[in-house]
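In: fold the following and give me the result.
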Amino acid sequence: MDPRTSAQDVMRCDLCETAVVQMHCDTCLVNLCKACVGEHISDESKDHKVVKFQSRKSTLLHPQCALHDKKRCDMYCEQCDIPLCSACIVSENHSGHKILEIIEIYHTKKMEIEKENEEMRKSIYPIYEDIASDAEKRISQLDKGYEGIATTITNHGEEWHRQIDKLVNKLKAEVDNMKAIHKAALEKHRAEINQRISDIDDKIRKLTKLLESNDISLFTHHNITVAKFRKLPPIVDASFPNFTPIKFQEEPFQQLFGKLSSLSLTSEEYGYNSKLQQISPEAGSFPPIKKILDEPEIVTTIDTEYENANGVACLSEEQIWTAGNSSSIKLFNINQGSILQSITTRSGNGPSAIAVTKNGELVYADKSNRNVNIVKNKKIEEVIKLQNWAPLGVCYTSSGDLLVTMYSDENRKSKVVRFFGSTEKQTIQIDDKGQPLYSNGSFTKYISENKNLDICVSDWGANAVVVVNQAGKLRFRYTGLISAQNKKEFSPYGITTDSQSHILTADCNNHRVHIIDQDGQFLRYLYCGLNEPFGLCTDTNDNLFVAQISTSKVKKIKYLH
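Out: Sure thing, here's the model as predicted:
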């Protein structure tokens, strides 16, 4: 037996293929004997890290710099989202940017991936197993349920003798057909759940493999996708049809023998979510409860120096993008109040709305150019180009979709459109009665997604906040409160949501912010000395940022415990 191919043989050197492995190159991931180490490291194009075989993968593999040959990246630019070597840092390309040690990014990403892997393995995967078992149980109950119906029909048919056998057979055939439809629906559901389980299993294997890697590039480029698995499938079920016998009369048999009710298949969208809450109470859908402060606190105030500030979007806990009636969109340091960066729109006009992606990229809607743009590495790229429609508001969803409010140049109608990249996925325009959900014309319509995936639009033309569910079905309209405090008509402009699924809306004319819950119930006003609040956003710690159109100042407000 060839000792190099024997299954019982020890590992051999990758170079000579004969000597026993003693060393390992963490840079090249090559196994070596001591005699071959010199030959391997003679290749000076790489910075070889040779360690004892037992200590392999102990050295973190820093990524190669894309711009400078033979340079390894030790730092990371948060704004540009790229690794940097020493030569990159001294260049002017990253002047004023927040630079972090890449090892910090590695450890942060590793913790996130470990948490994701833990949730997938211990929380989500067991739930899908339970769902699959539940679907199997429902299928196993089909025969018993439908056999009972068939027996009732048969017994009743025997009383009517042979002249109605044909009708009996017809109705039994209908039962069999319903059973087939019911079973097919449940089997399809079971197949979808099993596929999800397979996807989760595959994801866990990939995450586990990633956690075993020492390649930092793999960690920095990994996108957390556990959110799509947190959204559990709907419960698919159906009520068994009933057979109602009728006593014999001299009437047509079809009417007298009895009527079989229709099969009713139902799909409850969030039927399994209670399982997720029980097993994984810290999952994204169940944040810790925070209460509204009795006395909100103004943390800081920033002067944007616009003539009219109307937009604000959080990049991080320390940085915000601002917009006004100017072609310049400015990035501010919150604590220092200084401008870190400025982007000029291509059209030369002020944006109708701004937002920030999960990756920290600025997005703005340009009503005059009828497009939506994204800023990457200080370069503006067109994402969506509209024909005969103009964008009014934009926001990114938890799933990475882009929601855009827009109005038509021709008939002045308004709608919300969901995009994935530049591909249109969904249009939301009318309610169940065929009536428009939103006011006609170019009235300001800002937009935000709630934690429960509801789509919230502040419709100034309708003096209302219009909230629909993920499928586009109207949930409620909030039109403000009629009281002595509200001296003027409710005028909603900026809109945002927080971790508690609160919906916050800027009431510009009445100089306050309304806070309502996810079902449209009024909770509280925020005053805080606001003067014509217009643009709103919240950061990851539920701090509220308010852009005041009259003073052009942005206030940071702490309003939750």
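In: drop to CA atoms for contacts and neighbour counts, all remaining ones
Out: Will do.
In: any chance you could map the strands in the stretch 251-400 of the chain?
Out: With strands called from DSSP state E, counting those that start in this stretch, the stretch 251-400 of the chain shows them at 258-260, 264-268, 292-303, 309-314, 319-324, 328-333, 339-344, 353-356, 362-366, 371-376, 379-385, 389-396.
In: can I get the ones you listed in JSON lines with distance to Glu532?
Out: Formatted as JSON lines, the strands of the stretch 251-400 of the chain follow (distance: least, CA to CA, whole Å):
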{"stretch": "strand 258-260", "distance to Glu532": "63"}
{"stretch": "strand 264-268", "distance to Glu532": "43"}
{"stretch": "strand 292-303", "distance to Glu532": "15"}
{"stretch": "strand 309-314", "distance to Glu532": "10"}
{"stretch": "strand 319-324", "distance to Glu532": "14"}
{"stretch": "strand 328-333", "distance to Glu532": "20"}
{"stretch": "strand 339-344", "distance to Glu532": "23"}
{"stretch": "strand 353-356", "distance to Glu532": "17"}
{"stretch": "strand 362-366", "distance to Glu532": "22"}
{"stretch": "strand 371-376", "distance to Glu532": "27"}
{"stretch": "strand 379-385", "distance to Glu532": "31"}
{"stretch": "strand 389-396", "distance to Glu532": "19"}
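In: for comparison, sequence B:
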Amino acid sequence: MKCMLGLHKSHDAVELSKIIESKKQEIEEETQEIESIIIPSYKEKSKTTDEKLSITIGKLHELEKETGKNRKFWHQEVDTIFNKFDSMMKSIKENHLAGLKSHHSRLSKLIQEMTETVKKNKKILLSKTMSAVTSYKSKLHKYRNMPTDIDVKLPSLKTNTAQGRELRIELGEHQAMLTQGALSSLTDKFSYSLPSKLLDKAKMIASIPTRVKPLGHVACVGVDEAWVSGIDKTIRHVDIHGSGRGTVTCQYWPSDITVTRHGELVYSDVNKTVNIVRQGRTETLITTPPGWKPDKLCCTKLGDILVSMFTTDFSQYKIVRYQGHTVRQEIDRDEHGQLIYKGGALTLYVVENNNGDICASDNNAKSVVVVDKSRRVRLRYDGTPARRKKSFNPAHIVTDSMSHIIVTDKNNACLHILDQNGQFLRCVDNCGLDKPNGLSVDREGRLWVGLLNTGEVKVIQYMT
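Out: Here you go, the predicted model:
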């Protein structure tokens, strides 16, 4: 009445009862949609996910049974080979089942939350308290956006038994093989892929212009594609023909990039985090402890992530093995308590070899350092056997299917190839590798070498 008769009489007035009635009508319609449409949809999705979970467990169980059956065909190397496959299966189960269980749990929680919302809404509709109605906040938009379904891709198991000659087993992208060299017993030779011999002269298969200058890092994806990055905030996806396949924008420029066994991009940045890109979304995977910053990365075949990190004053380096968010191993001191890696402003690159050795390119010490599973320093390589004109300048480092250790040498425009025991085999220096910087190996066993100044990536075949 004051608004009608007083100073406010210039504006329209609506009875409060009509506003309340309109608001209640809105709540009633919303409650009806949640109860009759959205909750049943979630329940159906939960049922489907539960069925998928059961099917996945069954299939994984069958895969485990199949790998178990093949044990009787393998002799001298059976324990080594199948222990690796068991570990792979355990990791696959943890990754896939954890994702499905998490998705199922989230759906269940949302169903419970929506059921509670319906109950509360019904109480509001019966309530005579105006504040209960006017303070109502809608959750309809949240509930309409159902969580994205989980896509489970299980590896296939393939076996081949040529009695008396060859035994082969393959699980997804990993394979092992035993060959018989004599009738008396099986040899101890087995490998994880087919390439087996170094070429006398390496061959350049392709030269890819990336337009990233300076080019810092290369990480292969499958056979004919790779991620590349420099000192800007963009990581680019290119193929062997030089075509762009997409980009990822970072908050800070990446210190390193790598790819998981499932093809997901992982990168570290100066903001103390290691991040993973899943379905176009960036998630923080690891945050380093206070006083440490992440640097170089390696995704292992069994799903762990190795992170080299340094103190903020560059006085100390270490390599940390993460399984998910959990620290499983730290490598910084040898069996005598001495620091393994040298402090300084340069970087420590890291990779894991097939036998479990941790191979590092210690640029501050100008050497390659190999540490075994018990943190014992197996070897140090300083480049002397290669007899190059300039001093050894090791940087990016990889290993291949034959356990070769391959490291870039920017000073001498070449790659050094060592066997797993640090024995120098040869240099790749005939493919125009001016300032080789990024380095990766694709699934066909070819090297992708990034050139610092030109931004090119050279694809090199160096094994038969």
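In: can you pull the TM-score for these?
Out: Laid over one another, the chains give 0.62 as their TM-score (TM-score structural alignment, normalised by the length of structure 2), with 322 aligned residues with a CA RMSD of 3.7 Å.
In: need the strands of the stretch 251-400 of structure 1 in TSV (columns: distance to Pro436 of structure 1 and mean neighbour count).
Out: Formatted as TSV, those follow (distance: least, CA to CA, whole Å; neighbours: other CA atoms under 10 Å):
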stretch	distance to Pro436 of structure 1	mean neighbour count
strand 258-260	39	17
strand 264-268	26	12
strand 292-303	34	14
strand 309-314	27	28
strand 319-324	30	24
strand 328-333	33	21
strand 339-344	35	16
strand 353-356	23	26
strand 362-366	23	26
strand 371-376	23	20
strand 379-385	24	15
strand 389-396	16	26
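In: which one of those lies nearest to Gly480 of structure 1?
Out: Set against Gly480 of structure 1 and scored by CA to CA, the strands of the stretch 251-400 of structure 1 come closest in strand 292-303, at 18.8 Å.
In: tell me what that closest one is packed against?
Out: With contacts defined as 3 or more CA pairs under 8 Å, 6 or more residues apart in numbering; DSSP states H and E, strand 292-303 of structure 1 has these neighbours: strand 553-560.
In: would you check the span in structure 2 matched by the strand it packs on?
Out: On the basis of TM-score structural alignment, strand 553-560 of structure 1 is assigned to residues 456-463 in structure 2.
In: one step back: looking at the strands of the stretch 251-400 of structure 1, which is nearest to Ala462 of structure 1?
Out: In terms of CA to CA, the element of the strands of the stretch 251-400 of structure 1 nearest to Ala462 of structure 1 is strand 389-396, at 14.9 Å.
In: what's the mean deviation for the closest one versus structure 2?
Out: By mean CA distance after the TM-score superposition for structure 1, the fitted strand 389-396 of structure 1 averages 0.8 Å away from its aligned residues in structure 2.
In: for that strand, grab the matching residue range in structure 2.
Out: Counting by TM-score structural alignment, strand 389-396 of structure 1 falls onto residues 292-299 of structure 2.
In: what does stretch 290-302 of structure 1 give?
Out: Under TM-score structural alignment, the match for stretch 290-302 of structure 1 is residues 196-208.
In: so how far is the matching stretch from its chain's centroid?
Out: Taking CA atoms, centre = their mean, to the nearest Å, one finds stretch 196-208 of structure 2 lying 27 Å from the centre of the chain it belongs to.
In: kindly report the same for stretch 288-295 of structure 2.
Out: The chain centre lies 19 Å from the centre of stretch 288-295 of structure 2; the measure is CA atoms, centre = their mean.
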